[in-house]
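Chemist: pasting a predicted model and its sequence here:
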Amino acid sequence: MTDRTRRDVVKIGATGLVTGVAGCSGAIPEDVARRAVDGSAPSAEPPELGDFSDAKLDRARSVGEAARAAVAVIRGESGQGGTAWFLDDGRLVTNSHVVAGSDSFEAWPMDGEKFEPELVGTSDYRNDPYHDVAVLETDVSPANRLSLGESDSVEVGQPLVQVGHPFAIGNWVVSIGRYVEPGNGETLLTSVPTLSGNSGGPLLTLDGDVVGITTGAVPRDRLGSTRPEPVDLTVHEEFTDYEWTTHDDTSVVRRYVEEF
């Protein structure tokens, strides 16, 4: 993505938050991400997609600062990596596609002290794209832990915050967007800026409640098409169309944490 394109779709304010809507390639395979919704386009543009007030950005900064202490970088032996976060029961949560192909893992919390979590179990995201959760265990005591809230309490247009490690931006990046609408199969659609590396990150309300786990993204202009159609023949030098970010809701996370 060029600097011009990034300025078009992402605004980095004085607060240090990434705001607005950004394109997201995501780590999740495109066909899996596309099946994460039921083919129905969002019914309407959510109100006030961007343009957050200073008060909202300050609140997001505060929530993000606290959440960063519960978030870790995670990488598997396969070279795949993403975002993980500590639950209040002492476990780590990330996406199953982040840990796919690896048996051993390295992780780093905010203080930089590397640890090696052990994989407890994963969902089968390749056959069930609506569920993309992995659970790990560790003896490490982080500076903070996150609690699961209720995804069905979120309202259309509500500001939501994400913390993760988008490769093109950096580590422990806080981003803000809005809830768009439910996807399908216990998923949420938001406008929270996301890039590869954000996979597995927590999605939080401005009250600090976790309402989802980031799984990938789907192109907005393709959600309404159930039959693939060729686009006009164009040689693209850059992509500027942004995408909705997809998240498994907390009922999915809770289910696999309890199962494993």
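Modeler: Structure's in. What do you need?
Chemist: please make it C-alpha for all contacts and neighbour counts, starting now.
Modeler: Will do.
Chemist: quick check: D132 is in a strand.
Modeler: No: residue state for D132 (DSSP: H, G, I helix; E, B strand; the rest coil) corresponds to coil; a strand is not indicated.
Chemist: tell me the contacts of it?
Modeler: 95-97, 122-125, 215, 248 (CA atoms under 8 Å, 6 or more residues apart in numbering).
Chemist: strands - which of the residues you listed land there?
Modeler: In strands, defined here by DSSP state E, the members of the contacts of D132 are 122, 215, 248.
Chemist: the residue of the chain positioned farthest from its centre: which element?
Modeler: Among residues of the chain, the one most distant from the C-alpha centroid is L233; the distance is 31.9 Å, by CA atoms, centre = their mean. Under DSSP states H and E, no helix or strand contains L233.
Chemist: surely D58 touches L17?
Modeler: No: between D58 and L17 there is no contact under CA atoms under 8 Å: 9.2 Å.
Chemist: who has more neighbours out of those two?
Modeler: Remark: of D58 and L17, L17 carries more neighbours, 19 against 16, as counted by other CA atoms under 10 Å.
Chemist: who's in contact with that one?
Modeler: 57, 60-61, 173-176 are the contacts of L17 under CA under 8 Å, 6+ apart.
Chemist: show me those that map onto strands.
Modeler: With strands identified by DSSP E, the entries of the contacts of L17 that belong to them are 173-176.
Chemist: by neighbour count, which of those residues wins?
Modeler: In terms of neighbours by other CA under 10 Å, these top out with I176 at 30 neighbours.
Chemist: how about that one, nearest residue that isn't a chain neighbour?
Modeler: Using CA to CA, 6 or more residues apart in numbering and skipping residues adjacent in sequence, the residue nearest I176 is V161, 4.5 Å away.
Chemist: that neighbour in helix, strand or coil?
Modeler: Quick answer, by three-state DSSP: V161 is strand.
Chemist: what about it, how many residues nearby?
Modeler: V161: 31 neighbours (other CA under 10 Å).
Chemist: over to R61?
Modeler: Other residues close to R61 by other CA under 10 Å number 20.
Chemist: that one contacts V18, correct?
Modeler: No: contact between R61 and V18 fails when scored by CA under 8 Å: they sit 10.1 Å apart.
Chemist: structure B:
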Amino acid sequence: MARPSRRNVLTAGSTGLLVGLAGCASLGDGNSGRNATTTSESDPEEPSRAELVARIETLEETIAAKNERIEELEDRNETDSATSPEFSRDVFERAKTTARNARSAVVTVRGASSGGTGWVLDAEKGHVVTNAHVAINDESFTIGTFDGKTGTATRVGYHREMRPDLALVQTDLDGLSEFSIGDESTLRAGDPLLTIGHPGRYGDWVMSIGRYDSYRSVSDWILSTVPTSQGNSGGPLFTPDGDVVGVISGTTRSGETEDYSKSNELYAEFPEIRELTTGNPVTTLMDSVNEWLE
């Protein structure tokens, strides 16, 4: 049997109190009952029906206020558990505020062949960053903003070999918000990182949080545990202060697969290999942008 919550316990207790007072009220009315027959005239100290009704109403208001407070506390506990034990409430709330404010600088990028996420590097010039694999097959795109505006964009530059997986497009939309550029070299293992994107299975402008894992120099990848899915491609990887340190490109599986040949163990499911999100560092992006705009 499930353990009753504090809210249920209080509600049950209050019901008993109300029933008790209601019984006293019926005594005052002289209704039939064992106690009602023990006296022929009312006790001068016994409260009137109106007084009892007033007490009940006051008690109901008190109970309602307490139940409301309990609901607030339970909702707070649910929020705390939803933040994941990996993050303190303060970190999570600060990150959520930053991410919500940053959604206006994230856009949808849709071409005839493919689409993904983009983010505004320079609002005045209309420069939007995305992935090369999002922009490689098209020269023009439709851009959508968080507040519902749409415009067009043309491709400015991209890496044909998709290493690094970066591209720059230019939109005709005005009134855009932009990100500030950070420094990925300041990251330390475990630092919180965020992204906002359009993971197709989950919706648009979805915010997610994880941690910096490491930098893989061979592939020029920032690895993190930030949750992503197909459609996040091209999104910003940024700190809780709102500084972009990388550009999301995909996921990779990290670590070697163990050999279970001739094992005597019986597996209900195979151990999962840890999947990490990949992204190119922002310094690599800026080098590419400077090259494209020369």
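Modeler: Sure, I can see it. These numbers come from a predicted model, not from an experiment.
Chemist: re the thing from before, residue contacts, the residue farthest from the centre of the first structure?
Modeler: Contacts of L233 of the first structure by CA under 8 Å, 6+ apart: none found.
Chemist: now do the strands in the stretch 1-150 of the first structure.
Modeler: Along the stretch 1-150 of the first structure, counting by DSSP state E, counting those that start in this stretch, strands occupy 10-12, 18-20, 71-76, 81-86, 91-94, 105-108, 118-122, 134-137.
Chemist: need those in CSV with mean neighbour count, can you?
Modeler: Output for the strands of the stretch 1-150 of the first structure, formatted as CSV (neighbours: other CA atoms under 10 Å):
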stretch, mean neighbour count
strand 10-12, 17
strand 18-20, 23
strand 71-76, 26
strand 81-86, 30
strand 91-94, 26
strand 105-108, 18
strand 118-122, 18
strand 134-137, 24
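Chemist: out of those, which is closest to H165 of the first structure?
Modeler: Smallest distance to H165 of the first structure across these (CA to CA): 6.3 Å, for strand 81-86.
Chemist: how many neighbouring residues does P236 of the second structure have?
Modeler: Other residues near P236 of the second structure come to 33 when the count uses other CA under 10 Å.
Chemist: how near is it to P192 of the second structure?
Modeler: 14 Å (CA to CA, to the nearest Å).
Chemist: repeat for F92 of the second structure
Modeler: With the distance defined as CA to CA, F92 of the second structure ends up 9 Å from P192 of the second structure.
Chemist: now swap in T98 of the second structure and tell me
Modeler: Taking CA to CA, one finds T98 of the second structure at 12 Å from P192 of the second structure.
Chemist: which one of those two is surrounded by more residues?
Modeler: P192 (23 against 18).
Chemist: map the more buried one across to the first structure for me.
Modeler: Structural alignment (TM-score structural alignment) places P192 of the second structure against P159 in the first structure.
Chemist: excluding its backbone neighbours, what's nearest that match?
Modeler: Among residues not flanking P159 of the first structure along the chain, R178 sits closest, at 4.5 Å (CA to CA, 6+ apart).
Chemist: what sits against that neighbour?
Modeler: 46, 49-50, 156-160, 190-192.
Chemist: tell me which helix or strand it sits in.
Modeler: strand 173-182.
Chemist: in the second structure, which residue range corresponds to that strand?
Modeler: The aligned range for strand 173-182 of the first structure is 206-215, by TM-score structural alignment.
Chemist: the helices in the stretch 1-150 of the second structure, which residues?
Modeler: Counting by DSSP state H, counting those that start in this stretch, one finds helices in the stretch 1-150 of the second structure at the ranges 6-28, 49-82, 89-102, 132-135.
Chemist: out of the ones you listed, which one sits most buried?
Modeler: Sort those by mean neighbour count, taking mean count of other CA atoms under 10 Å, and helix 132-135 sits at the top with a mean of 26.
Chemist: superposed on the first structure, what's the mean shift for it?
Modeler: Compared with the first structure after fitting, helix 132-135 of the second structure has a mean deviation of 0.7 Å; criterion: mean CA distance after the TM-score superposition for the first structure.
Chemist: packing partners of that helix?
Modeler: strand 115-122, strand 150-158 (3 or more CA pairs under 8 Å, 6 or more residues apart in numbering; DSSP states H and E).
Chemist: nearest to G242 of the second structure, of those strands?
Modeler: Between these, strand 115-122 lies closest to G242 of the second structure; by CA to CA that is 12.5 Å.
Chemist: which residues does the closest one contact?
Modeler: 105-110, 126-131, 134-135, 176-180, 197-198, 231-236.
Chemist: then stretch 198-205 of the first structure?
Modeler: For stretch 198-205 of the first structure, using CA under 8 Å, 6+ apart, the contacting residues are 26-28, 71, 82-85, 93-95, 98, 133, 159-166, 210-216, 247.
Chemist: gap between stretch 253-260 of the first structure and the chain center?
Modeler: Averaging C-alpha positions (CA atoms, centre = their mean, to the nearest Å) puts stretch 253-260 of the first structure 18 Å from its chain's average.
Chemist: show me which positions of that stretch end up buried.
Modeler: 253, 256-257 (16 or more other CA atoms under 10 Å).
Chemist: turn those residues into a markdown table, columns for distance to E118 of the first structure and secondary structure.
Modeler: Putting those into a markdown table (distance: CA to CA, whole Å; DSSP: H, G, I helix; E, B strand; the rest coil) gives the following:
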| residue | distance to E118 of the first structure | secondary structure |
| --- | --- | --- |
| V253 | 18 | helix |
| Y256 | 16 | helix |
| V257 | 14 | helix |
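Chemist: point to the residue nearest the middle of the first structure.
Modeler: Nearest to the first structure centroid, counting by CA atoms, centre = their mean: T214, 2.5 Å.
Chemist: which one is the counterpart of it in the second structure nearest to, not counting chain neighbours?
Modeler: In the second structure, the residue matched to T214 of the first structure (TM-score structural alignment) is I248. Nearest residue to I248 of the second structure, sequence neighbours excluded (CA to CA, 6+ apart): G279, at 4.2 Å.
Chemist: mind listing what the aligned partner of that neighbour in the first structure touches?
Modeler: Taking TM-score structural alignment, the alignment pairs G279 of the second structure with H247 from the first structure. The neighbourhood of H247 of the first structure, defined by CA under 8 Å, 6+ apart, consists of 187-190, 203, 212-216.
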